[in-house]
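# what follows is a protein structure lacking sequence information:
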């Protein structure tokens, strides 16, 4: 499969900054290795960017974890494959986002509060942060975006519960 870089050179090497924006503010910025960019989907890999362990109860993100992240310019979500330091799959963490914007050495992702987790074996699929989404006021400010966000979460859950999981998206 041929890959194109974010700058259109056709090369899939280099480093981009992933910029996660939430509520109009940069929540986190971290460097990621560009793996591929086909003009619609961009794939990057980065180590866990948090300063500390993040324990959700159902999964822990910690030093040594590696995230292979898939972003789309035409979809309202991002899918992140999470592996531990030994390469063992922990699962997939999915963010509902506006379609990604790529340029100037950055991948800018606007987080819309809704998330989904799928464990490696598929036995645990859970919707996350629906209370944060409701409290965000997006439904009042931008009803169309809110409807797209809810539809994206529904699509992610359907994919997560399917036999192939996210394989069709990340292959």
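Received, thanks. These numbers were taken from a predicted model, which means no experiment stands behind them.
# please make it C-alpha for all contacts and neighbour counts, starting now.
Noted.
# quick one: the strands in this structure?
15-22, 25-37, 41-47, 54-55, 60-61, 66-72, 77-83, 89-97, 101-103, 106-119, 125-128 (DSSP state E).
# let's bring in a second one:
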């Protein structure tokens, strides 16, 4: 994927509706794909631990060989809000889209790098993945643990920053 090219990000969220939105490619080294996208949800959404709003910019990192993505979130003025991480199957590129299968586990690290929040473990349990695909469920839990460890330095070791 060439830097500056347009791409669609497709988050497959079975059984819930998929989420798709446009982004611009920042880079693709063959393993990691980095895109930049504006907040694609409603004008404002308060999660309790952070509010995403129109004007927020997400720099999203997807790996073809890792079971997660890391999204740096900045407000419209460029101030860091934090990092939102999705546990997913490894990313694939198909038909001009970055395709990731969301596995319901998430992690939020606020900009001040205080304690990371593990999110949506109830949704993960309710998804039935552990019964349908125990190996994938185990990889998902390992990925969440890895994200928590990597969050200690604000993902600098992972993202090279």
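Done, it's in. Here the structure is a predicted model, which means the values were calculated and not measured.
# sorry, back to before: want to throw the strands of structure 1 into JSON lines with mean neighbour count and distance to residue 151 of structure 1?
Formatted as JSON lines, these follow (neighbours: other C-alpha atoms under 10 Å; distance: least, C-alpha to C-alpha, whole Å):
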{"stretch": "strand 15-22", "mean neighbour count": "18", "distance to residue 151 of structure 1": "19"}
{"stretch": "strand 25-37", "mean neighbour count": "18", "distance to residue 151 of structure 1": "24"}
{"stretch": "strand 41-47", "mean neighbour count": "21", "distance to residue 151 of structure 1": "19"}
{"stretch": "strand 54-55", "mean neighbour count": "12", "distance to residue 151 of structure 1": "27"}
{"stretch": "strand 60-61", "mean neighbour count": "16", "distance to residue 151 of structure 1": "27"}
{"stretch": "strand 66-72", "mean neighbour count": "23", "distance to residue 151 of structure 1": "15"}
{"stretch": "strand 77-83", "mean neighbour count": "24", "distance to residue 151 of structure 1": "10"}
{"stretch": "strand 89-97", "mean neighbour count": "22", "distance to residue 151 of structure 1": "10"}
{"stretch": "strand 101-103", "mean neighbour count": "16", "distance to residue 151 of structure 1": "20"}
{"stretch": "strand 106-119", "mean neighbour count": "22", "distance to residue 151 of structure 1": "11"}
{"stretch": "strand 125-128", "mean neighbour count": "16", "distance to residue 151 of structure 1": "13"}
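# longest single helix anywhere in structure 2?
helix 134-150 (DSSP state H).
# okay, that helix sits on what stretch of structure 1?
On structure 1, the counterpart of helix 134-150 of structure 2 by TM-score structural alignment is residues 143-159.
# check the mean deviation of that stretch from structure 2.
Mean deviation of stretch 143-159 of structure 1 from its aligned counterpart in structure 2 after superposition (mean C-alpha distance after the TM-score superposition for structure 1): 0.3 Å.
# aligned to residue 63 of structure 1, what sits in structure 2?
Residue 63 of structure 1 maps onto residue 54 in structure 2, by TM-score structural alignment.
# same check, this time on residue 107 of structure 1
Under the alignment (TM-score structural alignment), residue 107 of structure 1 maps onto residue 98.
# could you find the closest non-adjacent residue to that match?
Closest residue to residue 98 of structure 2 apart from its sequence neighbours, by C-alpha to C-alpha, 6 or more residues apart in numbering: residue 9 at 4.9 Å.
# before we move on, what about residue 63 of structure 1?
Per C-alpha to C-alpha, 6+ apart, closest to residue 63 of structure 1 is residue 48, 6.1 Å.
# ok, residue 112 of structure 1 next?
Going by C-alpha to C-alpha, 6+ apart, residue 112 of structure 1 has residue 97 as its nearest residue, at 5.1 Å.
# sorry, back to before: give me every residue that touches the aligned partner of the residue nearest to residue 63 of structure 1 in structure 2.
If you follow residue 48 of structure 1 across to structure 2 using TM-score structural alignment, you land on residue 39. Each residue near residue 39 of structure 2 by C-alpha atoms under 8 Å, 6 or more residues apart in numbering is listed here: 52-58.
# what does residue 33 of structure 2 give?
Residue 33 of structure 2 neighbours (C-alpha under 8 Å, 6+ apart): 1, 25-27, 61-63.
# the same query, at a cut-off of 10 Å, please.
1, 3, 25-27, 60-64, 69, 91-93, 98 (C-alpha atoms under 10 Å, 6 or more residues apart in numbering).
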